[in-house]
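Asks: Generate a structure from the sequence data that follows.
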Amino acid sequence: MPRHPIHRFWRSPALPFVESRIANDSVACYAPHSHDSLSIGAVDGGRSVFRHGGVCRPLSQGDMVLIPAGEVHACNPESDGQWSYQMLYLNPNWVRDVVGEMDAIDTAVLNRLPASTAPQHLHTRLTDLNRSLFGSAPAQDKEAELVLFVGDLFGSVQARRSRPLPGAARLRGVQAMIQARCAESLTLDEMAAQACMSRYHFVRSFKRAVGLTPHAWQLDQRIQRARHLLNQGMGLAEAALHLGFADQSHFQRAFKQRVAATPGDYVRNFLQD
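Replies: Okay, here's the model as predicted:
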């Protein structure tokens, strides 16, 4: 018995340059159409037929397509069957800005990119990205993952992997800035500028050097400072406000994820000599 199709959509006012969609066991069919976005599609299950420029191409699980803005296309399940897929819609100007910040990248690639299939390993990357977008991660972390995905998709990643990580001293400078200003809403643009790097190079270098994205590390620094403030007798609500958390529930959740105890439990059970 066929399962009921599920369609989920994600968008955020904080990240207006991206939308995403996940469909499971869909039977919906599309007339030829276009988007004003750069569209990236991936087949998660079943089989479909991708039509573009008078050519039909069968797609199966793991296949991906890249569709430039304005290109007319259609992708539908094969023989009235069901299929599951993901779609990522990116503002071309935002993508062009990210790619244009990177060294030795021909930004014209976005203007002449044909609708085409992509390497299957990118299917895993897109799945991980959508897991982040549809999840509860802060918008800053989602932006960082998007920058990494786009940079790896359009950049010459292999050529850079053999090079040493750039700007170790600059990264340490950014870490010092984050520690000093961890309660502030630091933007990715601001941190990348401090490191004198493109957003892509900064996020990639920071994550490889530190093990976390910049904003995830900033959140970790907030919780470290919270422990000191609570030990000094500051109240829970005051500490949450002092450290820039949107509300006390966000503070409680972030604290428990890193300390394995709520702030209240931490204070009640903390023993001092």
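
Asks: Please make it C-alpha for all contacts and neighbour counts, starting now.
Replies: Will do.

Asks: Quick check: chain neighbours aside, which residue is closest to Arg96?
Replies: Thr107 (6.5 Å; CA to CA, 6 or more residues apart in numbering).

Asks: Over to that neighbour. Which of the three states is it?
Replies: Per DSSP: H, G, I helix; E, B strand; the rest coil, the secondary structure class of Thr107 is coil.

Asks: how about the strands in this structure?
Replies: In the chain, the segments counted as strands under DSSP state E are 6-11, 18-26, 38-46, 48-52, 55-59, 64-67, 73-77, 83-90, 116-118.

Asks: same for the first one, what does it pack against?
Replies: On a contact count with 3 or more CA pairs under 8 Å, 6 or more residues apart in numbering; DSSP states H and E, strand 6-11 meets strand 18-26.

Asks: what's the angle between the strand it packs on and strand 83-90?
Replies: In terms of direction (axes from the mean of the first three to the mean of the last three CA atoms, to 10 degrees), strand 18-26 departs from strand 83-90 by 170 degrees.

Asks: starting at the chain centroid, how far to strand 18-26?
Replies: 16 Å (CA atoms, centre = their mean, to the nearest Å).

Asks: neighbouring contacts of that strand?
Replies: 3-12, 82-91, 130 (CA atoms under 8 Å, 6 or more residues apart in numbering).

Asks: Please spell out the PyMOL selection for the buried subset of the residues you listed.
Replies: Buried subset of the contacts of strand 18-26, written as a PyMOL selection, criterion 16 or more other CA atoms under 10 Å:
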select buried, resi 82+83+84+85+86+87+88+89+90+91+130
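
Asks: what's the spacing between the nearest residue to Met191 once chain neighbours are set aside and Ala139?
Replies: With sequence-adjacent residues excluded and distances taken as CA to CA, 6+ apart, Met191 is closest to Val174, at 6.5 Å. Separation of Val174 from Ala139 (CA to CA, to the nearest Å) stands at 20 Å.

Asks: Next, the structure of the following sequence, for comparison with the previous one:
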Amino acid sequence: MSSISHFWRDPALPFIEARGVADGRKVCYARHSHEGFSIGAITAGCSTYFDGQRWHEVETGTVVMMNPGVVHACNPIADQPWSYLMLYVDMPWLRGLGFEPLARTLSTSTGLYQALTGLYEQLIDSQLHSEHKRAAAEAFFSQLRAQVEAAPALAGQGNERLERAACYIRQHCTEPLKLEDIGEAAGLSTSYLIRAFKQHYGMTPHGYLLDHRVRYARAQLRQGRLIAEVAHEAGFADQAHLQRAFKHHLAATPGHYRSAQ
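Replies: Below is the predicted model of the structure:
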């Protein structure tokens, strides 16, 4: 995995993380989400991209954008080669620049593609100082904010009981949870909860629970904590269970992710 996939992090820039994948045929994602904002570029070949609403076929030069919490996936087409890069960015840092979630989920702008790949190359360049990288990231996201319109407010469009179920899962994701517990907290029958939750969030309550456990584990692994410790604390049965879920949701093993430089 490490020969085709590389994570980059810098302790001096904790608000941003990068990933480059040289051979996307080896990397498959289940539907998942991120706590922060994600933006990526297809650097060769083509793939499928689920933006939370529909599937797209994307190709070299396409930029994909995922707002926080939006369920998405990007996967190979048959055995066609493709490669891509991704940036994962914390929303509190972005909001400090005046940046908000975006209305668009993809772009074929050559200028945006070149700016994004240019930022990625600067971030992973070990010869550049962290402050240079910070300035480059600030410039890019300030420009992105000016180029792409913000998403409209979603007030009043949600289902209050489903939101209550999702909130309960997020708050208790590291604890043993039964479907009946979630339904009781939300005031919903389990049959309705399963059907309506998947329709609203793009994944089942169990999938949503695993997604948030993986998010929790990812944050702990970034701090260099032991995988077995994190697996237990995140609510997984054992390290092997974390391994399976982590690879399913992030197309990387916990060890590969933890060891990023």
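
Asks: Fetch the TM-score of the aligned pair.
Replies: The TM-score (TM-score structural alignment, normalised by the length of structure 2) is 0.52; 145 aligned residues with a CA RMSD of 2.0 Å.

Asks: The residue nearest to Met191 of structure 1 pairs with which position in structure 2?
Replies: Mapped onto structure 2 by TM-score structural alignment, Val174 of structure 1 lines up with nothing.

Asks: For Val174 of structure 1, give me its contacts.
Replies: 191, 194-195.

Asks: Please repeat the previous calculation with a cut-off of 10 Å.
Replies: 168, 180, 190-195, 202, 206, 214 (CA atoms under 10 Å, 6 or more residues apart in numbering).

Asks: Of these, grab the buried ones for PyMOL.
Replies: To isolate the buried members of these in PyMOL, using 16+ other CA under 10 Å:
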select buried, resi 191+192+195+202+206+214
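
Asks: just curious, which of the contacts of Val174 of structure 1 is nearest to Phe149 of structure 1?
Replies: Nearest to Phe149 of structure 1 out of these is Phe202 (CA to CA; 13.3 Å).

Asks: What does that closest one correspond to in structure 2?
Replies: Checking with TM-score structural alignment, Phe202 of structure 1 has no match.

Asks: now the helices for the stretch 51-200 of structure 1?
Replies: 92-101, 109-112, 121-133, 139-154, 157-161, 168-180, 188-195, 199-210 (DSSP state H, counting those that start in this stretch).

Asks: Out of those helices, which gets nearest to Ser60 of structure 1?
Replies: Of all these, helix 121-133 comes closest under CA to CA, at 11.7 Å.

Asks: Check which residues of that closest one are buried.
Replies: 122-123, 125-126, 129-130, 132-133.

Asks: how far apart are it and its match in structure 2?
Replies: Following superposition, helix 121-133 of structure 1 is found to deviate from structure 2 by 1.1 Å on average (mean CA distance after the TM-score superposition for structure 1).

Asks: and that helix, which stretch of structure 2?
Replies: Using TM-score structural alignment, the partner range for helix 121-133 of structure 1 is residues 111-123.

Asks: So what's the gap between that stretch and the chain middle?
Replies: For stretch 111-123 of structure 2, the distance to the chain centre is 19 Å (CA atoms, centre = their mean).

Asks: Next: stretch 30-37 of structure 1.
Replies: A distance of 24 Å separates the centroid of the chain from that of stretch 30-37 of structure 1, by CA atoms, centre = their mean.

Asks: What lies in contact with it?
Replies: 17-19, 51-52, 67-77, 88-93, 95.

Asks: out of the residues you listed, which are buried?
Replies: Judged by 16+ other CA under 10 Å, buried ones among these: 17-19, 51-52, 67-69, 71-77, 88-92, 95.

Asks: corresponding residues in structure 2 for the longest helix along structure 1?
Replies: Ranked by residue count and defined by DSSP state H, the top helix of structure 1 is helix 214-231. On structure 2, no counterpart of helix 214-231 of structure 1 exists by TM-score structural alignment.

Asks: Please name every helix or strand in contact with that helix.
Replies: Judged by 3 or more CA pairs under 10 Å, 6 or more residues apart in numbering; DSSP states H and E, helix 214-231 of structure 1 is in contact with helix 139-154, helix 168-180, helix 188-195, helix 199-210, helix 236-242, helix 248-259, helix 263-269.

Asks: would you turn the ones you listed into JSON lines with distance to Gly41 of structure 1?
Replies: Below are these laid out as JSON lines (distance: least, CA to CA, whole Å):
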{"stretch": "helix 139-154", "distance to Gly41 of structure 1": "13"}
{"stretch": "helix 168-180", "distance to Gly41 of structure 1": "35"}
{"stretch": "helix 188-195", "distance to Gly41 of structure 1": "27"}
{"stretch": "helix 199-210", "distance to Gly41 of structure 1": "22"}
{"stretch": "helix 236-242", "distance to Gly41 of structure 1": "40"}
{"stretch": "helix 248-259", "distance to Gly41 of structure 1": "33"}
{"stretch": "helix 263-269", "distance to Gly41 of structure 1": "42"}
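
Asks: Leu113 of structure 1 is nearest to which of the ones you listed?
Replies: helix 139-154 (10.3 Å).

Asks: got the angle for that closest one vs helix 214-231?
Replies: 160 degrees.

Asks: one step back: the longest helix of structure 1: which residues count as buried?
Replies: Buried residues in helix 214-231 of structure 1 (16+ other CA under 10 Å): 214-223, 225-227, 229-230.

Asks: returning to what we had before: pipe the helices of the stretch 51-200 of structure 1 into JSON lines and attach distance to Ser26 of structure 1 per row.
Replies: What follows is the helices of the stretch 51-200 of structure 1, written out as JSON lines (distance: least, CA to CA, whole Å):
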{"stretch": "helix 92-101", "distance to Ser26 of structure 1": "27"}
{"stretch": "helix 109-112", "distance to Ser26 of structure 1": "30"}
{"stretch": "helix 121-133", "distance to Ser26 of structure 1": "18"}
{"stretch": "helix 139-154", "distance to Ser26 of structure 1": "26"}
{"stretch": "helix 157-161", "distance to Ser26 of structure 1": "34"}
{"stretch": "helix 168-180", "distance to Ser26 of structure 1": "45"}
{"stretch": "helix 188-195", "distance to Ser26 of structure 1": "37"}
{"stretch": "helix 199-210", "distance to Ser26 of structure 1": "35"}
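
Asks: Those helices: which one's closest to His250 of structure 1?
Replies: Nearest to His250 of structure 1 among these is helix 139-154 (13.5 Å), distances taken as CA to CA.

Asks: The closest one vs structure 2, mean deviation?
Replies: Mean for helix 139-154 of structure 1 is 0.5 Å (mean CA distance after the TM-score superposition for structure 1).

Asks: Give the equivalent position in structure 2 for Arg11 of structure 1.
Replies: Aligned against structure 2 by TM-score structural alignment, Arg11 of structure 1 finds its counterpart in Arg9.

Asks: Check whether its match really touches Tyr120, as I assumed.
Replies: No - Arg9 of structure 2 is not in contact with Tyr120 according to CA atoms under 10 Å; the separation is 11.6 Å.
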